[in-house]
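Undergrad: Let me see the structure of the following:
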Amino acid sequence: MAQRGPRPFINTTPLEQPGQASRRNARSYAMRGKNSGKRRKHLTKKPCIDSWINGQFAGGLCQDPGPVSQVQACTSYVPRQVASEWSLFKFAEEPGPHVRQKLYQFFPILEHRSYPNQILATNFFDRQASLWFEHLGQSQTYVHNQLFVAMSYFDIVVDKVEHIGQGTISHMTKALSLLQTDLATIDRATAEVTIATVIAFAMVAVVSGDTASAGKHHHGLFKVLNLRGGLASLKSCRYLQIKCCRLDLSYAMPTCSKPLFFVAENILWDSYLPRSLPVSPTTAIHLLVSDSEPDPIMVNIWFDLHEFSRAANIAAQTGRKLEPDLLQEVMISVQYRLLNLEYDMEEPHELLRVVMLAYSATILPLLCSQFGAPASLSCPSFPACLHMFSIANEESSNDKLKALLWLLIIAEISILDVPHMELQLAQTIRALILNSWDEILELLKGFLWIDTLHREPTMKLLSNTIIKTEGVMQCVIS
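TA: As a prediction, the model looks like this:
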């Protein structure tokens, strides 16, 4: 007998042959959920972008298990809830209640400041935190090293003292002594915890402005990684690998030196991101380098920045955020390529190289700047290049003036260490007859621009520019 309803369930089998409707319902119930797999058979593995850092830049499918599983693979030592259960955590060497409290206070600072631009990308500190606790539980060297880092932060950044305290120095001395022992021991010399310790020492030296010590730690890190097998040997621990790259870049930019981990001879110069739009003849790279054909390498880097900026703008408009690994891989690839390019001091390419480097630093800030230390990108070539460009284009077309305005604004809102350019900025705005903020914003969006990131500092810059140049320009930014 069948139950009433649109889809009856047959619970008896009559002696006569079942009707067509009964057979159809029986087959429907019997096959429910069994055909869904057929559609999945035709689906291919979703392509994703290979790691530029690991030299897998071939545009194919991802061959590695992915950053999440990689980090989990090297952080299985600590239970998930240890980060919030300090009282249950066992340090490799018990520091004492007072000093332990310093680490309690430093943990949320590390959580919020150790990862760049949470406006654009999601924060994956929960993946890093497990590794941080694992190292604290397995290495006395790392315990004293992190106590030195935490206490240095409170001394230098919070209390703003000229010299770090005696307690901070004692942890530094102890950590350095233990580090020397680790480096002389075969099984610990190239361990991940040893690399993390060297990175932390270099970070404190950079933040405190001790360039000489930072350089020694930086070169020491390079030697340790060479003994381990190079940067690719940290492929299974992406967090530490990216930290090495970012320290390398954060030391090279302010000191005007070449990075150590990637040199011009072994860099992949092709575009890292796939292009979704054709080349436009009105991009800044064509307008600023109008007298000659743009360098193809520079064009490739420009398009990587353009595609990333476009993705960031679309993500913001749809209420989403980018993957943190994408942000760091793209910007690290851009910064390494730009730092390894060389042009003559008076070439327009050099002007564009420096501004693109400054633009990338607004997206992926230097490590030291995240912890409150002053950071600047000092490029002696920039003023000379800007001066030559201004002289050569005194009767510039509107398109070139637009590119110049974008260039000046990016130079001012970034960490680029340049002389005051308020007057030139004001004159360029007046020459373009821009009378409102909306007009300026619409112009800037035609170049490299991330609205959620660059709008506020630009508005502040233009407000200050109008105040300082009152009487020179007659436009009012509303």
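Undergrad: okay, CA-based contacts and neighbour counts for the rest of this
TA: Noted.
Undergrad: Mind giving me the packing neighbours of the helix or strand hosting residue 453?
TA: Counting by DSSP states H and E, the element that carries residue 453 is helix 451-468. Helix 451-468 sits against helix 296-317, helix 398-413, helix 422-431, with contacts defined as 3 or more CA pairs under 8 Å, 6 or more residues apart in numbering; DSSP states H and E.
Undergrad: For the first one, what is the distance to the chain centroid?
TA: I take that to be helix 296-317. Between the centre of helix 296-317 and the centre of its host chain there is 14 Å, according to CA atoms, centre = their mean, to the nearest Å.
Undergrad: Can you give me the buried ones in that helix?
TA: 298-313, 316 (16 or more other CA atoms under 10 Å).
Undergrad: Past it, which element shows up next along the chain?
TA: Toward the C-terminus, helix 296-317 is succeeded by helix 324-340 as the next helix or strand (DSSP H and E).
Undergrad: Quick check: which of the helices and strands packed on helix 451-468 is nearest to residue 452?
TA: Evaluated over these, closeness to residue 452 peaks at helix 296-317, with 7.3 Å, by CA to CA.
Undergrad: quick one, the closest one and helix 324-340 angle?
TA: Counting by axes from the mean of the first three to the mean of the last three CA atoms, to 10 degrees, helix 296-317 lies at 150 degrees to helix 324-340.
Undergrad: Second chain to compare with the first, below:
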Amino acid sequence: MPEPLSITATPGPHLAAHKKPRTKKIAVRPVASKFEFVASDPGGKPDPNARQFIRSYVMRGKNTKRHRDDSQRRTVPRASKSVPKARPSDAPAQIEAVPATEATQSLCHDSVEDIAIQALCLPGIMRVPSDLELFHFATPLDKSSRYLIFRCKPPMYSPPLSNPSDMLGFTTVKESMYPVEWCFQYDPEKVCWFRWLLEDHTYLQSVLFMVSAFQDHIDTVNDNHVGGLRGFSARTQSRFKNTIQLLQEKIQDHETQIEDTTVSVVATLAMVADAAGDAAGFKAHVIGLKEMVRLRGGLGGLNHNRQLQIKLCRVDLGWSMASGSKPEIYNNKLSWEPFFEMALTTNSLPYNRPSPSGIQSVVELWDYRLKNAFTDLQDFAHMANSLIPGHKKLRPELFQEIMLSIQYRLLLLEYPSGIHPLEESIRIGLLSFESTLFLHTPKLGLKLKSERFYCQLHECIERIHVDGPEVADIKLWLLLVGSIIVFQGNETWLVESINELSGDQPWSEVRKRVKRVMWVDIVHDEPGRHAFETAKQGRVV
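TA: Okay, the predicted model is just below:
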């Protein structure tokens, strides 16, 4: 590293006139015979040693004790010099050669402003680049695109938000698209999402489209409009067209048409179409995914990527609920036996089952298949409430087994609503409850867009005959879960039913009642309270 600027301190003639106080001796630094180099760092600042010496020289005599006889002090006239304003074009190079004698004379006789100009300091504050600017993505990104990618980075843990408009400011869109990720942990060696952003142009564009679409929804929420992802902005439509064009190129290539990134892109498009209420687009993407999974040898062909499997199962659940069809992606054999009883003995789950609640007497009267599915989802809710305070998470393999076991059992079951209205309403209510964990986060106010599912749940709830406090709690739970994810929340029949079952009870008491059924605090507390207060006040959501 070049030597810092050397300065020889030569006292001027005015210093000789001072007899008191005694001046401090200054060590004379050797002067190079030819040149002295002033080194600067990449930010344009000089070497720390040089800056320290320059500063000490400038401050000489400033902090000494004042002499009593100020009349004897001689003022040294200094020529007025205009200090030029520094411009970006005037920024010096990182290393500049200055003759040693000139440097010495300049520092001895120039003003403080002159010394500051010679100190090679760049004007203004140098902005530190963000971490994402250090990565080379699959294609160059502008500032707005990098901002969207930043919004999609997965957090380790995020607390719940009471205001949906805070979603993009506090947490990430990725948490909105994958609401269960607070519940299962990542395997750092197998997480490939960010690597794909650096390697696959199509996947990168699909992520930009997804986040841009949810940004449009956030802007809609802030403008007090209620609904799904409708009316995409011109920016989002452009990203969608780019994604479709790149996806078609991948599908036409036999080497890339069924690779993991291609499957993930189609799944992303399907989930956005579902959230936007685009039934035709959702159906087209599901058909494509079904064929891709078949060509991969079934869902087991993706065992190396559990997160992608979970993503596909979410699409399968959403399509089954929207269309009323049976599962089309998952075709493995299912066991109707309770899952948690087996998992507690084979996987060492961090969970202690609580004492049975009062509704257990009603649950025991149901079909054993529905009863086991209900108990498993109830146990999962209890376990989630016990894990979240300590920021603990499940292994993704275990989480996938739990969700798939419950989800597909419920989808394969069906009860005639005219004969067994309570059982069928419980089945649909459990699917609604699971969708708040697995499909759409209630924080954004997204609803299931299936009119068939809406009418089915409404009809079943209306047919439930309340013949005891346990059934009353179950019906109240169905009404609130439906308000969160299915119903608009301001329907006359819904408001009247909630008020009839809750009476004069405050939310704290109603919350205790629905928690006896099942409730995940971090997910359902805020939207559940909002739905209850909306019904009490009779106002529009």
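Undergrad: so the helix holding residue 453 of structure 1 versus helix 296-317, what angle?
TA: Using the same axes, to 10 degrees, one finds that helix 451-468 of structure 1 and helix 296-317 are set 100 degrees apart in direction.
Undergrad: in helix 451-468 of structure 1, what counts as buried?
TA: When burial is assessed from 16+ other CA under 10 Å, helix 451-468 of structure 1 yields the following buried residues: 451, 453, 454, 458, 459, 462, 465, 466.
Undergrad: corresponding residue for the last one in structure 2?
TA: In this case it means residue 466 of structure 1. When the structures are aligned by TM-score structural alignment, the residue of structure 2 matched to residue 466 of structure 1 is residue 536.
Undergrad: And residue 339 of structure 1, by the same measure?
TA: Looking across to structure 2 (by TM-score structural alignment), residue 339 of structure 1 lines up with residue 411.
Undergrad: is it true that that match touches residue 328?
TA: No. Checked against CA atoms under 8 Å, the pair residue 411 of structure 2 and residue 328 is beyond contact range at 10.9 Å.
Undergrad: how much space is there between residue 450 of structure 2 and residue 244 of structure 2?
TA: With distances defined as CA to CA, to the nearest Å, the gap from residue 450 of structure 2 to residue 244 of structure 2 amounts to 25 Å.
Undergrad: Have a look at the two and say which one is more surrounded.
TA: Regarding residue 450 of structure 2 and residue 244, a neighbour count based on other CA atoms under 10 Å identifies residue 450 as having more, with 20 against 17.
Undergrad: so what corresponds to residue 201 of structure 2 in structure 1?
TA: Per TM-score structural alignment, the equivalent position to residue 201 of structure 2 in structure 1 is residue 140.
Undergrad: Equivalent analysis for residue 316 of structure 2, please.
TA: Per TM-score structural alignment, residue 316 of structure 2 is aligned with residue 248.
Undergrad: Kindly report the same for residue 116 of structure 2.
TA: Using TM-score structural alignment, residue 116 of structure 2 pairs with nothing in structure 1.
Undergrad: Check residue 277 of structure 2 too.
TA: Aligning on TM-score structural alignment places residue 277 of structure 2 opposite residue 209 in structure 1.
Undergrad: Its match should be in a strand, yeah?
TA: No. Assignment of residue 209 of structure 1 by DSSP: H, G, I helix; E, B strand; the rest coil gives coil, placing it outside any strand.
Undergrad: What about it, how many residues nearby?
TA: Neighbours around residue 209 of structure 1, by other CA under 10 Å: 15.
Undergrad: Please tell me how far it sits from residue 163 of structure 1.
TA: Taking CA to CA as the criterion, residue 209 of structure 1 is separated from residue 163 of structure 1 by 12 Å.
Undergrad: for residue 304 of structure 1, same thing?
TA: 43 Å.
Undergrad: and of the helices and strands packed on helix 451-468 of structure 1, who's closest to residue 360 of structure 1?
TA: Put simply, out of these the one that sits nearest residue 360 of structure 1 is helix 296-317, at 7.7 Å, with distance taken as CA to CA.
Undergrad: returning to that earlier point: could you list the buried residues of the helix or strand hosting the match of residue 316 of structure 2?
TA: Using DSSP H and E, the secondary-structure element containing residue 248 of structure 1 is helix 238-255. Applying a neighbour-count criterion of 16+ other CA under 10 Å, one finds 238-254 buried in helix 238-255 of structure 1.
Undergrad: do the same with stretch 109-117 of structure 1
TA: Going by neighbour count (16+ other CA under 10 Å), the buried part of stretch 109-117 of structure 1 is 110, 113, 114, 115, 116, 117.
Undergrad: So which of the residues you listed belong to helices?
TA: 110, 113 (DSSP state H).
Undergrad: With distance to residue 39 of structure 1 as extra columns, can I get the buried residues of stretch 109-117 of structure 1 in a markdown table?
TA: Rendered in a markdown table, the data for those read as follows (distance: CA to CA, whole Å):
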| residue | distance to residue 39 of structure 1 |
| --- | --- |
| 110 | 46 |
| 113 | 45 |
| 114 | 43 |
| 115 | 40 |
| 116 | 40 |
| 117 | 39 |
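Undergrad: Show me which pair in the buried residues of stretch 109-117 of structure 1 is furthest apart.
TA: Within the buried residues of stretch 109-117 of structure 1, 110 and 117 form the most distant pair, 14.0 Å apart (CA to CA).
Undergrad: Just list the residues touching the match of residue 466 of structure 1, thanks.
TA: Counting by CA atoms under 8 Å, 6 or more residues apart in numbering, residue 536 of structure 2 makes contact with 495, 499.
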